[in-house]
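Novice: Build me a model from this:
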Amino acid sequence: MSWLVTGGAGYIGSHVVRSLSAAGLDPVVVDSMASGVRGFVPDQVPFYQLNILQTEKLVEIMKRHDVSGVIHLAGYKYAGESVKHPLLAFEQNVTGTAHLLEAMESSRVHNMVFSSSAAVYGTPNEDLVTEATGTFPESPYGQSKLVGEWLIRDQGVAAGLKHTSLRYFNVVGSGSDELYDASPHNLFPLVFQALNAGKTPKIFGTDYGTADGTCVRDYVHVADLALAHVEAAKKLEADAPLEPVYNLGSGDGVSVRQIMDAVAKVTGIEFSALEEARRPGDPARIVADGTLAARDLDWKMRHSLEQMVHSAWKASARR
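Specialist: Down below sits the predicted model:
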């Protein structure tokens, strides 16, 4: 029995794959390689390059490897860019999820852990977001993730799919020096790229209604996130009860400017960030309560902000 990881050659997916292996669960990776890195997948892990829109091939893989569950991370993950490319976001995140669910039903695979997002909340009115907070996404990306949750929920009713959706906040750091965040849009890679090029990092938006005017987010370490995925997979396989959604957040907000200060301290490179206009689709503040995940998924913050920056900075040197 094995677990299929869609998007398993990506930054988060590769950490999940390694955590599955460490827990004694056999991972199988499917990735389109639109943003994945082949070297992130260990040689001993079965790997298939294909898009999750390819239903028949997914069925073949699930049957070949006796797949018992799917951790679904594949998708288009850029909130700001999705405003420019909404059709792409919906094709990958909604249509792709529907094809994956179809393949799972055909293969009689009944367990799913879904990579959702804090973007489903939009800009909440509460200082601390819980799973009961209203969902009002402000970007096509956030909308597509919410629709993905609905599809999975409805398939649970229709076909007995056991599932849970994990709503991520800002994922940073590295659990292994060779696994780096390759995104061209995420904050840490952009900051490190600028510093390595002798340029000054940028802050997008300094006029938000926050303490220092910059966006406030929950920053969580990717290795902690991966462990929560594995725990969810184990619970589903054991038929243990799980909530339909969980927030994976720290409960503490960190501003972009605070991140810049931590980067300067860890790298030893002093700089004053350039201030640019806001990006479309970026809410001012999202900070989450992870109490339910702590109760059911052994969720906890095992790394400080400086440890997150330090591990990410070391891994970035491998790019």
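
Novice: From here on, just use CA atoms for contacts and neighbour counts.
Specialist: Noted.

Novice: Which residue ranges of the protein form strands?
Specialist: 2-6, 26-31, 47-49, 67-72, 111-117, 162-168, 170-172, 202-204, 216-217, 219-221, 245-248, 254-255, 274-276, 285-286 (DSSP state E).

Novice: Can you check which of the ones you listed gets nearest to Leu297?
Specialist: strand 245-248 (9.1 Å; C-alpha to C-alpha).

Novice: Tell me which other helices or strands the closest one touches.
Specialist: For strand 245-248, the elements it packs on are strand 162-168, helix 291-297, judged by 3 or more C-alpha pairs under 8 Å, 6 or more residues apart in numbering; DSSP states H and E.

Novice: Pull out the buried positions in that strand.
Specialist: 245-248 (16 or more other C-alpha atoms under 10 Å).

Novice: any chance of these in JSON lines, with distance to Leu227 too?
Specialist: Shown next, in JSON lines, are the buried residues of strand 245-248 (distance: C-alpha to C-alpha, whole Å):
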{"residue": "Val245", "distance to Leu227": "16"}
{"residue": "Tyr246", "distance to Leu227": "14"}
{"residue": "Asn247", "distance to Leu227": "14"}
{"residue": "Leu248", "distance to Leu227": "11"}
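
Novice: structure for this one too, so we can compare:
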Amino acid sequence: MKRILVTGGAGYIGSHVVKHLAKRGYEVLTFDNLSTGHKWAVKYSNLFVADLNNKEAIKKCIVDFRPNAVIHFAASIEVNESVLNPIKYYINNISNTINLLEVMKEEGVNKFLFSSTAAVYGNPLKVPIDEDSPLNPINPYGNSKKMIELILKDISQANSDFCYVSLRYFNVAGADKDGELGQVYENSIHLITRALKVIKGSIDKLQIYGTDYDTADGTCIRDYIHVDDLADAHLIALDYLLDGKENNIFNCGYGHGYSVKEVIETVKKVTALPLKVEETGRRAGDPAILIADNRKIKKVLGWLPKYNNLDYIIQTAWDWEKGLKN
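Specialist: As a prediction, the model looks like this:
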């Protein structure tokens, strides 16, 4: 049985991936400091509570568990916060990842699956965005993820045994179809989650950040991918890694997008409830359009998404949200 260490496995995406791994028969260990993750979300693995700023803790974890591969989710992920507090992002997302990579090297663990982001592209020169598009992030969050991708490339060139895959996520949304897992952030910045919280009464109103973008209705357009499809992409990428294939980078998205206003209308349709909205100015660090060219992941990994439907994405998120206290 292959052993997989998942950093950040108590978080939103990580917990879904851990479930998929366990269902596939992998032995999984979650490494998480629980700063934004939740102990209750670790349903399908043991939990090692520690921070990636502690190399001794990382070493103990890896020496005791002896993973065949590491899937690395642990990071700070809020674009706007990264603009306001860049040092936090460079410490958490770069320095702490280097700690992990150093211990992996010391202990001979050479398979690394990295949680990257479409934010590495910044304002794209063309849409949809393929993996060879220029990397021009426009916020510290995107910069931090770009830097790790460069570090992984350099490590692989220095050490031929080291192999990595980076998955560049577009906008992840929705919840576990079985209702076991979903988004729980104290101050969620995700559009769909915030819209649902407004409908539920947990938030007073939904703000639209910018209505003057160069899009059909003036609002930002994003490529929304269901979290279960993203989890499946991780399992296929892991198989690819464990089979000893070459280093690679793949976009994870559906290849089409929805504007903020289109998402709002769909939320109102799915829930059949009114939604209080306020239009306000642009938010720092937000590109106008981010849509994935997903041909590569389909061709190389054979990824076939199952939940490419905005109504379904919102319905699973709504089913989950209704069960939360706040």
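
Novice: circling back: okay, the strands of the first structure in JSON lines with distance to Pro140 of the first structure next?
Specialist: Conversion of the strands of the first structure to JSON lines gives the following (distance: least, C-alpha to C-alpha, whole Å):
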{"stretch": "strand 2-6", "distance to Pro140 of the first structure": "21"}
{"stretch": "strand 26-31", "distance to Pro140 of the first structure": "22"}
{"stretch": "strand 47-49", "distance to Pro140 of the first structure": "26"}
{"stretch": "strand 67-72", "distance to Pro140 of the first structure": "19"}
{"stretch": "strand 111-117", "distance to Pro140 of the first structure": "12"}
{"stretch": "strand 162-168", "distance to Pro140 of the first structure": "16"}
{"stretch": "strand 170-172", "distance to Pro140 of the first structure": "18"}
{"stretch": "strand 202-204", "distance to Pro140 of the first structure": "20"}
{"stretch": "strand 216-217", "distance to Pro140 of the first structure": "19"}
{"stretch": "strand 219-221", "distance to Pro140 of the first structure": "22"}
{"stretch": "strand 245-248", "distance to Pro140 of the first structure": "20"}
{"stretch": "strand 254-255", "distance to Pro140 of the first structure": "24"}
{"stretch": "strand 274-276", "distance to Pro140 of the first structure": "23"}
{"stretch": "strand 285-286", "distance to Pro140 of the first structure": "17"}
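
Novice: wait, which of those strands is closest to Val147 of the first structure?
Specialist: strand 111-117 (10.0 Å).

Novice: Counting by contacts, list what the closest one packs against.
Specialist: strand 67-72, helix 140-159, strand 162-168, helix 222-237.

Novice: Would you mind getting the average deviation of that strand from the second structure?
Specialist: Taken over the aligned residues, the distance from strand 111-117 of the first structure to the second structure averages 0.4 Å (mean C-alpha distance after the TM-score superposition for the first structure).

Novice: From Asp32 of the second structure, how far off is the counterpart of Ala223 of the first structure in the second structure?
Specialist: Matched to the second structure by TM-score structural alignment, Ala223 of the first structure sits across from Asp228. Distance of Asp228 of the second structure to Asp32 of the second structure, computed by C-alpha to C-alpha, to the nearest Å: 21 Å.

Novice: ditto for Trp320 of the second structure
Specialist: Trp320 of the second structure is 23 Å from Asp32 of the second structure, by C-alpha to C-alpha.

Novice: which one of these two has more residues nearby?
Specialist: Higher neighbour count among Trp320 of the second structure and Asp32: Asp32, with 26 against 22, using other C-alpha atoms under 10 Å.

Novice: I'd assumed Phe48 was in contact with that one.
Specialist: Yes - assessed by C-alpha atoms under 8 Å, Asp32 of the second structure is found in contact with Phe48 at 6.5 Å.

Novice: separation between the closest residue to Leu25 of the first structure other than its chain neighbours and Val83 of the first structure?
Specialist: Among residues not flanking Leu25 of the first structure along the chain, Ser2 sits closest, at 6.3 Å (C-alpha to C-alpha, 6 or more residues apart in numbering). Applying C-alpha to C-alpha, the value for Ser2 of the first structure to Val83 of the first structure is 36 Å.

Novice: Glu237 of the first structure too?
Specialist: Distance from Glu237 of the first structure to Val83 of the first structure, by C-alpha to C-alpha: 37 Å.

Novice: For the equivalent of Gly290 of the first structure over in the second structure, list the residues it contacts.
Specialist: Aligned by TM-score structural alignment, Gly290 of the first structure pairs with Asn294 of the second structure. Shown in contact with Asn294 of the second structure (C-alpha atoms under 8 Å, 6 or more residues apart in numbering): 130, 250-255.

Novice: now, among those, which is nearest to Leu152 of the second structure?
Specialist: Phe250 (14.3 Å).

Novice: re earlier: give the contact list for the residue nearest to Leu25 of the first structure.
Specialist: 25-28, 65-69.

Novice: From Ala9 of the first structure, how far out is it?
Specialist: 17 Å.

Novice: Please apply the same query to Leu146 of the first structure.
Specialist: 24 Å.

Novice: quick one: which of the two has more around it?
Specialist: Of the pair Leu146 of the first structure and Ala9, Ala9 is the one with more neighbours under other C-alpha under 10 Å, namely 32 against 25.

Novice: My read is that that one contacts Met33, right?
Specialist: Yes - Ala9 of the first structure is in contact with Met33 according to C-alpha under 8 Å; the separation is 7.2 Å.

Novice: For those two, list the residues in contact with both.
Specialist: Contacts common to Ala9 of the first structure and Met33, judged by C-alpha under 8 Å, 6+ apart, are absent.
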